[in-house]
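Q: Could you look at this predicted model? Sequence included:
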Amino acid sequence: MKRILVPTDFSEHAENALKVAAQIAIKNNSEIFLLHLLEIPTQLNDAITGAASIPEVMLFMKKAKEALRKLKEKDYLKDIQVTEKLRFERAFDGILSCSNENEIDLIVMGSHGISGIEEVLIGSNTEKVVRLSDAPVLVIKKGTKELKGTNFVFASDFSKEIKKPFKKMIEFSKIFDAKLNLVMICSPNSFKPTALSEKIMNDFITEYNITNYSTHIYNDVNIEQGIINFSNSVNANLIGLCTHGRTGLAHFFTGSISEDLVNHAVRPVITFKI
C-alpha cells in the first residue's frame, strides 16, 4: 500500500485519520495524498465561470491552501512524502475521483458517525465512499489517534468471491504483524450448522500462507451485532470485512453491513471491495 489518500476538512476527526495514515506510511514507506474538497455554496457557483463573487472563491482557496500547508508541517508527517490536493467537488465524488486518478491503494478517513433518520435519508460521506471505493477504506473512529492493529477481526462468509479482497486484507495485516481473528457470524437469517461452517472456513484458509490466525464461529441476532459483540469479546483493535458496493434500490432494501458498522462500531473499520 504505497499510496494513501486522506481527505480532510481540518476537523479533529480528520486529523486523527491523518495521524493513523502517517503511522501506516512510516511502516510501509508510503506517500500520503492530502485532499481537501471545496464545496462552493450555490450563490457562488457563477464565480467558477468568471461571473460575480470571484473574491469570495479566491478567499476560500487561500484559506484552504494555508490550512493544508500548516497541516503538512505537523511533526508526525516529518520524513513522509505528502502531496497536497485541493479540488472543487462534492466530498464523496472528489474523494473517489482523486483515488482513481492517482491509483490510490488505501483511503483513510475520519468518521463522525450518524444515526436515525439522517442515516436513512442522507448517509455520511464516509459511508458513500465505503460503498463505492475500489480501494480499501480505513475508517477511524472518534478518539482514535493510533492504530495498534495487533488484534484484527476479519468477518466473512468465506465464499469464493472474497478471495481477491482476502489477499488485500492479509497484505494490510502484515503491516502491523497482526493476529487475525477470522470469524463467521451465524444469525437466524444466515444460519449454518457448526460442522458446515468449520468446513467452509478450513477449506478456504488452506489456500493461503498465513500462520498467526484463529478461526471462530459466533452466533448472534444479526451479523452486524455479531461482529460488534465478537470484537468486544476478543478486545479487537480493528474490524475488517468485505463490501459488495450495492447502489440504488438494491442498497436501499438490503442495506450494507459495512456501512452500518462504519456508523455504529466504536472501533476502526477497514473495508475491502469485492
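A: Good, I have the coordinates.

Q: Please make it C-alpha for all contacts and neighbour counts, starting now.
A: Fine.

Q: in the helix or strand residue 26 falls within, what counts as buried?
A: Under the criterion of DSSP states H and E, residue 26 resides in helix 12-28. Residues of helix 12-28 classed as buried: 13-26 (neighbour count, 16 or more other CA atoms under 10 Å).

Q: So which residues make contact with it?
A: 1-2, 4, 6-8, 30-32, 76-77, 80, 108-112, 139-147, 175 (CA atoms under 8 Å, 6 or more residues apart in numbering).

Q: now swap in stretch 223-233 and tell me
A: For stretch 223-233, contacts defined as CA under 8 Å, 6+ apart pick out 153, 155, 185-187, 218-220, 239, 257, 260-261, 265.

Q: residues touching the closest residue to residue 84 other than its chain neighbours, list them.
A: Closest residue to residue 84 apart from its sequence neighbours, by CA to CA, 6 or more residues apart in numbering: residue 34 at 4.9 Å. Counting by CA under 8 Å, 6+ apart, residue 34 makes contact with 5-8, 68, 82-85.

Q: Which one of the residues you listed is nearest to residue 171?
A: Nearest to residue 171, judged by CA to CA, of the contacts of residue 34 is residue 5 at 17.5 Å.

Q: in the stretch 51-200 of the chain, which spans are helices?
A: In the stretch 51-200 of the chain, the helices defined using DSSP state H, counting those that start in this stretch lie at 54-72, 91-101, 116-121, 125-132, 163-175, 194-205.

Q: Buried residues in the first one, which are they?
A: The one in question is helix 54-72. Within helix 54-72, the residues that qualify as buried are 54, 57, 61, 64-65, 68, 71-72, counting by 16+ other CA under 10 Å.

Q: Columns distance to residue 208 on top of those residues, output as CSV?
A: Shown next, in CSV, are the buried residues of helix 54-72 (distance: CA to CA, whole Å):
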residue, distance to residue 208
54, 57
57, 52
61, 48
64, 45
65, 45
68, 42
71, 40
72, 39
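
Q: Go through the residues you listed and name the one nearest residue 164.
A: The closest of the buried residues of helix 54-72, once distances to residue 164 are taken by CA to CA, is residue 72, at 34.1 Å.

Q: let's bring in a second model and compare:
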Amino acid sequence: MKTILVPVDLTAAAEPALAYANKLAVRWPAEVVLLYSHPGPALTPEEVAEFEYRLETLAERLRYQQLVRQDARRIRYHYQVVAGCLHDHVQSIVARYGADLVVMGLEHTDCGKPANNGDHAARITELVSCPVLVVPPGRRPLPSRLVYATDFGRLPLATLPRLSALAGAFPGMLELVQVYSPQQRGNLTYLKRAVAASKSQLSWPTITTKLVEDDDPIEGISDYCARTQAQLLVLTPSREGELMRFFDKCYALTQAYHLQIPVLVLGHPAQVVAAVCCERCAKELQLQTIADSLKVTSLV
C-alpha cells in the first residue's frame, strides 16, 4: 500500500490539495496522512485532540463531496499534529510513515505566514526524499496528458525509476520535453540522444518526445504546456534557484500556465549531476547557471 502525505494549514486553500490527493489515493491505491503544523509552542493533549478532530472532519467532508461513496470508503486516513513550522517536521514525518508522495497546496501557510516568492514549495522539495506534488487552487480531474521537463543532458538515469513508480497514479500520455536555447543548436544531436536514453528507461503506456527552443527554460515550458493543454507538469530542476523562480508569485500574478496546473517535483538540484559532452557545453552550462542566478536575484 502506498502512502500520500498531505500537509494542510486548515484554511480553504488546503482543500484542493486534499481533494486531489483523495482521487490519487483511490486510483493508486494509497493511504492518506494528514499533517497539520500549528505555529507556536508545544501543544497540550487536549489541543492535539482538537486539531485531530478538525483534520478528521475535513477529510470526511471532502471525500464524500468529491468521490462516489464506494470509492470514498476505500481511503484510510491517518492524522498527525505537530507544533512549529512544517519544514521543521516534514522530513521526519515522511520517514515515519514511509511516504511515497507529498501533496501540498501552492498557497500553503507555514509558521503563520503565507508562502513568499515560492520559497515554501521549493524548501519542502529540498527537505524530503520523495516526490512533491504542488496543487494550485481550484478543482480539477486527474491528468491524462503529462509533460516531463528537465535538462535531460544533465539528468542521471537513476532518477527515472522514481517517475516510473508513479505510472499507476498518473496513467496518461507522457511527453518528455527538452527546452534548449538558441546557443545550443549545435548540440541538438546530443540532446536528442539524452532524451531517447531517458525514454528507454521509463515504463509508461505512451511516451513521446519533443525539443523546444526558447531563451528561458521556465517560460518556454510554460508556453509549451499552454499550447498542448498539459494537465500535469513533472519537473526535475537542474540548477540551484530554478524552483524559486518557477514558483515565484510574479508568475501567479501574470497567470502563467505552469502555475495553473499541478506540478510534480521529482528530485532537486543537489541530486542532479552535470553531464556535458564537450568543453563547449561545459562553458555554456556555466554561463546559463550564472544567468539563472541573476534572474533569481532580480525576482527576490
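A: Cool, got the structure. Everything numeric in this text was worked out from a predicted model, so none of it was measured.

Q: Can you give the structural similarity as a TM-score?
A: Laid over one another, the chains give 0.79 as their TM-score (TM-score structural alignment, normalised by the length of structure 1), with 246 aligned residues with a CA RMSD of 2.7 Å.

Q: circling back to that earlier point, in a helix, the residue nearest to residue 84 of structure 1, correct?
A: No: using DSSP: H, G, I helix; E, B strand; the rest coil, the assignment for residue 34 of structure 1 is strand, not a helix.

Q: measure it to residue 204 of structure 1 for me?
A: Look at residue 34 of structure 1 and residue 204 of structure 1: by CA to CA, to the nearest Å, they are 37 Å apart.

Q: residues in contact with whichever residue in structure 1 pairs up with residue 265 of structure 2?
A: Counting by TM-score structural alignment, residue 265 of structure 2 corresponds to residue 271 in structure 1. The contact partners of residue 271 of structure 1, taken as CA under 8 Å, 6+ apart, are 130, 136-138, 240-243, 258.

Q: Quick one: neighbours of residue 209 of structure 1, just the number.
A: Residue 209 of structure 1 has 8 neighbours, counted by other CA atoms under 10 Å.

Q: er, residue 293 of structure 2 I mean
A: Close neighbours of residue 293 of structure 2, defined as other CA under 10 Å, add up to 16.

Q: follow-up on the earlier one: distance to residue 167 of structure 1 added to the buried residues of helix 12-28 of structure 1, as CSV?
A: Converted to CSV, the buried residues of helix 12-28 of structure 1 look like this (distance: CA to CA, whole Å):
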residue, distance to residue 167 of structure 1
13, 29
14, 28
15, 29
16, 27
17, 24
18, 25
19, 25
20, 22
21, 20
22, 23
23, 22
24, 18
25, 20
26, 22
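
Q: Among the residues you listed, which one lies nearest to residue 212 of structure 1?
A: Once CA to CA is applied, the member of the buried residues of helix 12-28 of structure 1 that ends up nearest residue 212 of structure 1 is residue 24, at 20.1 Å.

Q: my guess is the match of residue 265 of structure 2 is in a strand, correct?
A: Yes: when three-state DSSP is applied, residue 271 of structure 1 is found to be in a strand.

Q: before we move on, the earlier item: neighbour count and distance to residue 118 of structure 1 added to the contacts of residue 271 of structure 1, as a markdown table?
A: What follows is the contacts of residue 271 of structure 1, written out as a markdown table (neighbours: other CA atoms under 10 Å; distance: CA to CA, whole Å):
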| residue | neighbour count | distance to residue 118 of structure 1 |
| --- | --- | --- |
| 130 | 31 | 17 |
| 136 | 24 | 25 |
| 137 | 26 | 22 |
| 138 | 26 | 22 |
| 240 | 25 | 25 |
| 241 | 23 | 24 |
| 242 | 23 | 24 |
| 243 | 21 | 22 |
| 258 | 23 | 17 |
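
Q: Among those, which one sits closest to residue 198 of structure 1?
A: residue 241 (18.5 Å).

Q: what's the counterpart of the closest one in structure 2?
A: Residue 241 of structure 1 maps onto residue 235 in structure 2, by TM-score structural alignment.

Q: ok, now which ones touch that match?
A: By CA under 8 Å, 6+ apart, residue 235 of structure 2 lies in contact with 148-150, 263-266.

Q: again with residue 48 of structure 1
A: Residues counted as contacts of residue 48 of structure 1 (CA under 8 Å, 6+ apart) are residue 54.

Q: how close does it sit to residue 154 of structure 1?
A: Using CA to CA, residue 48 of structure 1 is found at 45 Å from residue 154 of structure 1.

Q: next one: residue 132 of structure 1
A: 20 Å.

Q: Report how many residues lie close to the aligned residue in structure 2 for residue 107 of structure 1.
A: Under the alignment (TM-score structural alignment), residue 107 of structure 1 maps onto residue 102 of structure 2. Residue 102 of structure 2 has 26 neighbours, counted by other CA under 10 Å.

Q: wait, doesn't residue 102 of structure 2 sit right on residue 129?
A: No: using CA atoms under 8 Å, residue 102 of structure 2 makes no contact with residue 129, being 9.8 Å away.

Q: follow-up on the earlier one: redo the helices of the stretch 51-200 of structure 1 as CSV? Include distance to residue 228 of structure 1.
A: Shown next, in CSV, are these (distance: least, CA to CA, whole Å):
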stretch, distance to residue 228 of structure 1
helix 54-72, 33
helix 91-101, 26
helix 116-121, 19
helix 125-132, 18
helix 163-175, 19
helix 194-205, 19
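
Q: Comparing those helices, which stretch has the densest surroundings?
A: Using mean count of other CA atoms under 10 Å, the stretch among the helices of the stretch 51-200 of structure 1 with the largest mean neighbour count is helix 125-132, at a mean of 22.

Q: start and end residues in structure 2 for it, please.
A: Going by TM-score structural alignment, helix 125-132 of structure 1 sits over residues 120-127 in structure 2.

Q: That'll do, ta.
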